[in-house]
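Trainee: Sharing a sequence plus its predicted fold:
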Amino acid sequence: MVIRANFDAELKELKDLLLKMGQMAEDALNKSIVALKEQNTELALEVIDKDYKINQLEEEINDKGILMIAKQAPVATDLRRIIAALKISSDVERVADNAVNIAKSTIRIGGQPFIKPIIDIPEMAKLTQSMLSDSLKAYYDEDVELARNVAEIDDQVDKMYGKTVKELMGLMNKNPDSIEQITQLSFICRYLERTADHCTNVSESIVYLIKGKRYELNE
């Protein structure tokens, strides 16, 4: 009983670390979008400078998970909990990387007047941010239905991505002096689309954790 109690405590610690990492990635993504809308390079730099903390947490989660497998040789649901945590931490780290990339694109755009009102990108970001928030909640609550709902939003993000990038590309010929900005805005759309994909991956890991089988949720 003591061994089981200790193992359960380690599982909870692993889960808490992952949730902390997820909240930090969520904060980075939110700040990167605010930095873009406000053309706030200082805030963008803050996102970049704090990324190492998220990377450190991922390493801590990986080390802890691998050590738990080596020491306890868990099976069935216990093993899936550890594997899912390792997989989710990797996707969350990539979300944070995309926030950093958005921040870098914001710095490259600098204070140039936007070629068009920044409306579509924040709308796309809002959907992506809700996916991230809900996927973390689904992980905490082990909620399969919520995880599936998150994955369904990915199609909406994909459509917004295609529409927005097409509009941006259409502005290139008419605005040759703004090609760099248009390119960076297109990159930002891509980073958000990739973030949505990682949130879908998190949802798939949650379903694997509960059901014991891998499912493709964004087919």
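Mentor: Arrived safely. Residues are numbered from 1 along each chain as shown.

Trainee: C-alpha only now, for contacts and for neighbours.
Mentor: OK.

Trainee: Give the other helices and strands that the helix or strand where residue 128 lies contacts.
Mentor: Using DSSP states H and E, residue 128 sits in helix 120-141. Here helix 120-141 touches helix 2-38, helix 144-170, helix 179-211, going by 3 or more Cα pairs under 8 Å, 6 or more residues apart in numbering; DSSP states H and E.

Trainee: Which of those sits closest to residue 53?
Mentor: helix 2-38 (8.7 Å; Cα to Cα).

Trainee: how far off helix 179-211 does the closest one point, in degrees?
Mentor: Helix 2-38 runs at 160 degrees relative to helix 179-211, counting by axes from the mean of the first three to the mean of the last three Cα atoms, to 10 degrees.

Trainee: helices and strands around helix 2-38, which ones?
Mentor: If you count contacts as 3+ Cα pairs under 8 Å, 6+ apart, helix 2-38 packs onto helix 41-49, helix 51-72, helix 76-109, helix 120-141.

Trainee: ok, second structure coming up, stack it against the first:
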Amino acid sequence: MIEDARLAYVLFLAVGEGVRSKGYGARMLADIERRCLRLLLQQQPVARDLREISSALKMISDLERIGDQAADIAELTRFVRLPDGPGRQRIEEMSKAVIRMVTDSVDSFVKRDLELAREVCREDDQVDVLFNQVKKELIGLIAADADSGELWLDLIMVAKYLERIGDHATNVAEWVEYSITGNHPSNN
């Protein structure tokens, strides 16, 4: 079980250092899924073990989406330089928060740390606030400088991908809470 979580963590590190290949991440996620399914079929787990395995299976899709969105960000920012200003600062804050959230969500699973998982969920609110600020500012820039509209739209997309990565990290953290407590936060 812990070995599967470590594989997921390695996947995150690979994504965090720049998406090298979508195929690599997909193969790792498929391997984790195969291992989880093998555990279900061969070990016939009950209670806590079953929650951990089912949670890991749910986390796989969020980790895959995180990788896809990181690849989309890499593609969008390949040739774009983020201009100085409050928007840049907020996008950088979002990036740092999202990296921390993904790291902490996976760490909370590996360490079975309920408080760390709950902290990830709380941090998502701040990422949402930053996204709304960035979006509002960039919409204003589009109105003021239509010639640079494509750049501003690309930056809105980057901010949206970051916001979605934060949402997926929150989903992972919520499944961690379920795996530990047997209660998914959406049931509250």
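Mentor: Structure received. Treat the numbers as computed from the prediction; the structure is a model and nothing was measured.

Trainee: Show me what residue 51 of the second structure lines up with in the first structure.
Mentor: Matched across to the first structure, residue 51 of the second structure falls on residue 80, judged by TM-score structural alignment.

Trainee: Would you check how far apart residue 4 of the second structure and residue 86 of the second structure are?
Mentor: Per Cα to Cα, to the nearest Å, residue 4 of the second structure is found 40 Å from residue 86 of the second structure.

Trainee: So between these two, which is more surrounded?
Mentor: A side-by-side neighbour count of residue 4 of the second structure and residue 86, using other Cα atoms under 10 Å, places residue 4 first with 20 against 13.

Trainee: Pretty sure residue 32 is one of the things the more buried one touches, is it not?
Mentor: Yes - the pair residue 4 of the second structure and residue 32 qualifies as a contact (Cα atoms under 8 Å) at a distance of 5.7 Å.

Trainee: got a list of what the residue nearest the centre of the first structure touches?
Mentor: Here the mean C-alpha position of the first structure is nearest to the C-alpha of residue 95 (Cα atoms, centre = their mean), at a distance of 3.0 Å. Shown in contact with residue 95 of the first structure (Cα atoms under 8 Å, 6 or more residues apart in numbering): 25, 29, 194, 195, 198.

Trainee: Need those in a markdown table (columns: neighbour count and distance to residue 148 of the first structure).
Mentor: Below are the contacts of residue 95 of the first structure laid out as a markdown table (neighbours: other Cα atoms under 10 Å; distance: Cα to Cα, whole Å):
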| residue | neighbour count | distance to residue 148 of the first structure |
| --- | --- | --- |
| 25 | 25 | 21 |
| 29 | 28 | 22 |
| 194 | 19 | 18 |
| 195 | 28 | 16 |
| 198 | 25 | 14 |
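
Trainee: distance of the nearest residue to residue 82 of the second structure once chain neighbours are set aside from residue 61 of the second structure?
Mentor: The shortest distance from residue 82 of the second structure to any non-neighbouring residue, by Cα to Cα, 6 or more residues apart in numbering, is to residue 88 (6.2 Å). Counting by Cα to Cα, the separation of residue 88 of the second structure from residue 61 of the second structure is 30 Å.

Trainee: Please apply the same query to residue 44 of the second structure.
Mentor: Distance of residue 44 of the second structure to residue 61 of the second structure, given as Cα to Cα: 23 Å.

Trainee: Look at those two and report which has more neighbours.
Mentor: Legend: neighbour count by other Cα under 10 Å for residue 44 of the second structure and residue 61, higher for residue 61 (16 against 10).

Trainee: Show me what the more buried one aligns to in the first structure.
Mentor: So, by TM-score structural alignment, residue 61 of the second structure is matched to residue 90.

Trainee: Let me know whether its match touches residue 59 as I believe.
Mentor: No - taking contacts as Cα under 8 Å, residue 90 of the first structure lies outside contact range of residue 59: 9.6 Å.

Trainee: Return the distance of residue 157 of the second structure relative to residue 168 of the second structure.
Mentor: 16 Å.

Trainee: got it, and residue 87 of the second structure?
Mentor: The gap separating residue 87 of the second structure from residue 168 of the second structure is 23 Å, by Cα to Cα.
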